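Undergrad: My questions are about this predicted structure, shown below with the sequence.
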Amino acid sequence: MDDLDHRNLGVKLKLWHLQEDAPGMVFWHPRGYAVYRVLEDYVRRKMRRAGYAEVRTPQLLPQEFWGRSGHWDKFGEHMFRVDDGDLAMALKPMSCPCHVQIFNKGLRSWRELPIRYAEFGACHRNEPSGSLHGIMRTRAFEQDDAHVFCREQDVEGEVARFIALLDEVYCDLGFPDYEVALATRPAVRAGDDATWDLSEAKLGDAARQCGLAPQINPGEGAFYGPKLEFALRDRLGRSWQCGTVQLDGVLPQRLEASYVAPDGSRARPLMIHHAIFGSLSRMIAILLEHHGGVLPFWLSPDQVAVAPISKDQAAYSADVLAAFEDAGIRAVAYDGADTLSRRIVAAHEMAVPVMAIVGGREMRDGRVSLRERDGSQADVPLAEAVSRLRARARPGAFVAEALSPANAGS
């Protein structure tokens, strides 16, 4: 592994660890979980503004339920089974059938549609040990999962809503360019040809109406429907398939989802599945390698390291730290016994983007010296330092700073 492989970076930056007796299971350390929560909370806000209601569904459900949805036939060998007496249970590999259960509670009217659910769904898949790869491919992971229950005439608008959301998120993360493919019906699939004809046509039309020209990936669709696949391209030219949007007429039928149509009859909704990241841990790995281990300020686990020159500034240094924290800036104290130069090196090794250095003059004048990773410094009043860093902490702000030559690598 090279120094910029996410598996090395995770250990070096004290973000997470993996261990042999728990293959494919990630132990998130405080710094790594800070990045995880920033991404999760960021997408949560985006989804809420886009009209999605967040839900939470169980991890363990009867095997019979997964049989009805079709997932046991398709993924059974990769599902973790748990026996509860005479009842066979299984850990969920994905959340979509669970969202149908929420939709099915109560009588739904066409006036309520579209109904949009979102979940950071914790999923488990018993991947072969040889396919595991750091935190990019694991056995336990969390998806930014969302599902829309809608009518046929809603499909284009809902797909457009998702693509606009995905485009905004990818730009904030430093991926303004991405490739799109339409994955069509696989050889082994559920549903009849008429359902697939409709789903493929609607999804392709929706993409083109959004100005996209997807290439065709024959036979690569999900077993229940076609999908649009969005692939990011990192600064090394590598392509990473992340986001997906899928149109599904199968699961609503298998799990008996229905709503009351305008004429009073019962009708089946269509179901749109989508995710922007796919897996939060995989997205973090991609971001780390894309940014050479130095994440943009808004994503950094520790955004500013507060370092007093001597113990004489300890009290003021604590005030500086508190001022940053009160402003929502992730600040950490670098106030150990080492020399200031050693503490600067230590912060640099942890990829902390900014040092806030406090000496006697800064304490006397209520100021702080902000030192960037490239060595540039600015001596400013504390209130201005807080304002500057708070502006940089907005999602997407200064997204290119981590890709500058001065910040690349360690």
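TA: All right, it came through fine.
Undergrad: CA atoms for contacts and neighbours, from now on please.
TA: Will do.
Undergrad: my guess is P97 meets L251, correct?
TA: Yes - using CA atoms under 8 Å, P97 is in contact with L251, at 7.3 Å.
Undergrad: ok, the spatially most central residue of the chain - contacts?
TA: Most central in the chain under CA atoms, centre = their mean is L280, positioned 3.7 Å from the mean C-alpha point. Residues near L280 by CA atoms under 8 Å, 6 or more residues apart in numbering: 36, 39-40, 141-144.
Undergrad: rewinding a little: which neighbours do P97 and L251 share?
TA: S69.
Undergrad: Which strand or helix spans A201?
TA: Following DSSP states H and E, one finds A201 within helix 193-209.
Undergrad: after that helix comes which helix or strand?
TA: strand 215-217.
Undergrad: The stretch 151-300 of the chain: helices as residue ranges?
TA: Taking DSSP state H, counting those that start in this stretch, the helices of the stretch 151-300 of the chain run over residues 155-172, 193-209, 251-254, 280-290.
Undergrad: got the buried residues for the shortest one?
TA: The one in question is helix 251-254. 251-253 (16 or more other CA atoms under 10 Å).
Undergrad: Presented hereafter is structure B, for comparison with structure A:
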Amino acid sequence: MKEQMIEIIFPDGSVKGFVKGITLEEIAGSISASLKKKAVAGKVNGQLFDLRRNIEENAKVQIITMDSEEGVEIARHTAAHILAQAVKRIYGDVKFGVGPVIENGFYYDMDLASSVAVEDLPKIEKEMKRIISENLRIERVDISREEAAKLFQEVNDHLKLELLEAIPHDESVTVYKQGEFEDLCRGPHLPFTGYLKAFQLTHVSGAYWRGDSNNQMLQRIYGVAFSSQKELEEYLHFIEEAAKRNHRKLGGELELFMFSEEAPGMPFYLPKGQIIRNELESFLREIQNEYGYQEVRTPFMMNQGLWEESGHWGHYKDNMYFSEVDYKSFALKPMNCPGHMLIFKNKLHSYRELPIRMCEFGQVHRHEFSGALNGLLRVRTFCQDDAHIFVTPAQIEDEIKSVLQQIDYAYKTFGFEYEVELSTRPEDSMGDDKLWEQAEAALENVLKSLNYKYRLNEGDGAFYGPKIDFHIKDALKRSHQCGTVQLDFQMPEKFNLNYIDENNEKRRPVVIHRAVLGSLDRFLGILIEHFGGAFPTWVAPVQVKVIPVSNVVHEQYTKEIEDKLKQAGIRVERDIRSEKLGYKIREAQMQKVPYVLVIGDKEMENGSVNVRKYGEEKSEVVSLPAFMDSVQSEINNRIS
């Protein structure tokens, strides 16, 4: 009987005939021996398949190799199974929950009689390496629901039985086998355990079964995996560097901020941290003054009716804080927008007044679950550099261009690179289609006219309008969403805002929501990690530390230096404690003070200063006026 043929279409568009039932592994081998060796899986009509899966009909095929993003994800999935197998070998009676792929790695949730600690991870890793060295064949087995139930009933694994029950009855059930280990799984997986080359277990934690606090607590073991040892080592170095720069750690060491159980998720700023906050606000005020903004202040708490009118109630009520005052429900504001709408509505405006640019350093409150809190990066109260610009339709594009210039200037001042994202209408949006299309087109036109490269993020706009988000990249190449520009036709309708046009008729303004740094608290957390606590001089809470070699001999001259620096507007501290000179210098370096001035006999005689710049090994002796001019220039020009 003649063999039945099928057509396979490759990514480059070429078509080749193969015998029906051919595997992806065989297709890879037909292309080249090297591709067959590197292949770990494939895509058939866009769906991921194991390498040994048979293809029964015409299809578009793409071979997946380990060095691709999808290949690494498959390796991480297999690493989770190898982890589970290793734990089973070591601990015996184990019930398994889920073992998914996560960013950079994987985890597995398990129910064990004994507790697994971080100290146990090396022995689990050792067993995983043994399983990898055994190079076990990984097989996909299609079984009936009844067979799967029997399999997990025999090992008394109630977690897998619950997962089995959750699989829709019109879906097939598959099990993956490697040696003595079997797991309920959709796959795909690597062909053999020996394909996994670079992994490391990282930490353990508790996790409620299926994320529900009413369920039992399981043990979760985390790991990372990469396509090569080099990539793994680079990642571990990144993690080590990130730990050194952690803003919570540095925030305590540098005496910038603190948290207390008396106000969970709400930062307390210490004097040095408040100096940085003040510098950020001063910087933003300069920009806002230059671009014609008017600063306002609105109440922290407003009544529930206002939030219902604005539309925030339906979208934010679960994240708002409430209190009853005079038998009425009031809420701490989660946003500043409604307050600014009320200020605009306070009097009638002429078209000649527009655009009206209203800004506020507004303190907002949003309830976050305790598990989501993360230092300054995720808090329950924060200060937002909010602005609302009231414009005519004809002014929209020019005003957005102006906002983009402000954001670009601010980020470049700190040395941040950034990416731009245009987010369009979400499912829970307000307003009609025509207004949304008009708003989205306006934002897109501005980005194109300014030659901005941007990516489209469909469905992620605010409920009242589309937005442009700005993602800055820190020193470790991590991305943080900070600035935003949002176009809003809805809020003016809801608050019945009007201006009088040139024909003496009432017209609706359009509102542009704008934040440059976003949450000042979050931005400070990012700054701490970006600079590793070694802030640019203009931001540093202490810009100069003056240390006498001898408190007895040199104290008076150091006092004169301190006074002159203060008069010049330079933040300075003098260390005249009875400690050794070396200790005081090291402490100043640990506090990451930009400049340390060591004053001895020579400096006192010559009216000079011995300057040690943070991060540099050599010191230099310069005149005090020259040093002051240099530092003032650095501060005034905001050199980062």
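TA: That came through, no problem. Worth saying up front: this structure is predicted, and the values here are computed from it rather than measured.
Undergrad: Overlay them and tell me the TM-score.
TA: Scored by TM-score structural alignment, normalised by the length of structure 1, the superposition of the two chains gives a TM-score of 0.95; 397 aligned residues with a CA RMSD of 1.2 Å.
Undergrad: I'd like to know how far the residue nearest to the centre of structure 1 sits from L228 of structure 1.
TA: From L280 of structure 1 across to L228 of structure 1, the span is 19 Å (CA to CA, to the nearest Å).
Undergrad: so where in structure 2 does the helix holding A201 of structure 1 end up aligned?
TA: Alignment of helix 193-209 of structure 1 against structure 2: residues 433-449, by TM-score structural alignment.
Undergrad: buried ones in that stretch?
TA: Under 16+ other CA under 10 Å, the buried positions of stretch 433-449 of structure 2 are 436, 439-440, 442-444, 446-447.
Undergrad: thinking again about what came up before, other residues contacting the helix holding A201 of structure 1?
TA: 155-157, 159-160, 182, 184-185, 213-214, 225-228, 246-250.
Undergrad: hmm, back to that, how big's the offset between the match of helix 193-209 of structure 1 and structure 1?
TA: With mean CA distance after the TM-score superposition for structure 1, stretch 433-449 of structure 2 departs from structure 1 by a mean of 1.0 Å once superposed.
Undergrad: quick check, distance from that stretch to the centre of its chain.
TA: 27 Å (CA atoms, centre = their mean, to the nearest Å).
Undergrad: One more: stretch 402-416 of structure 2?
TA: 19 Å.
Undergrad: Could you pull out the buried residues of it?
TA: Quick answer for stretch 402-416 of structure 2 (16+ other CA under 10 Å): 403-404, 406-408, 410-411, 414-416.
Undergrad: Then stretch 15-30 of structure 2?
TA: 18, 20, 22-25, 27-28.
Undergrad: now the residues you listed as a markdown table including secondary structure?
TA: Shown next, in a markdown table, are the buried residues of stretch 15-30 of structure 2 (DSSP: H, G, I helix; E, B strand; the rest coil):
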| residue | secondary structure |
| --- | --- |
| F18 | strand |
| K20 | coil |
| I22 | strand |
| T23 | strand |
| L24 | helix |
| E25 | helix |
| I27 | helix |
| A28 | helix |
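Undergrad: ok, of the residues you listed, which one's closest to V87 of structure 2?
TA: E25 (30.7 Å; CA to CA).
Undergrad: Quick check: chain neighbours aside, which residue is closest to the corresponding residue of structure 1 for P548 of structure 2?
TA: Alignment note: P548 of structure 2 maps to P308 in structure 1; criterion TM-score structural alignment. Nearest non-adjacent residue to P308 of structure 1, counting by CA to CA, 6 or more residues apart in numbering: V358, 4.5 Å away.
Undergrad: Please pull up the equivalent of K347 of structure 2 in structure 1.
TA: Aligned partner of K347 of structure 2 by TM-score structural alignment: G106.
Undergrad: Contacts only, for that match.
TA: Under the criterion of CA under 8 Å, 6+ apart, G106 of structure 1 has no contact partners.
Undergrad: Quick one: classify it as helix, strand or coil.
TA: Assignment for G106 of structure 1 (three-state DSSP): coil.
Undergrad: show me where the stretch 51-200 of structure 2 has helices.
TA: According to DSSP H, counting those that start in this stretch, the helices that the stretch 51-200 of structure 2 contains are 69-91, 121-134, 145-154, 158-166.
Undergrad: buried set for the last one?
TA: Under the neighbour-count criterion of 16+ other CA under 10 Å, helix 158-166 of structure 2 has 159-161, 164 buried.
Undergrad: In structure 1, which residue range corresponds to it?
TA: Under TM-score structural alignment, there's no match for helix 158-166 of structure 2.
Undergrad: Trace stretch 252-272 of structure 2 over to structure 1 and give me the residue numbers.
TA: So stretch 252-272 of structure 2 is aligned with residues 11-31, judged by TM-score structural alignment.
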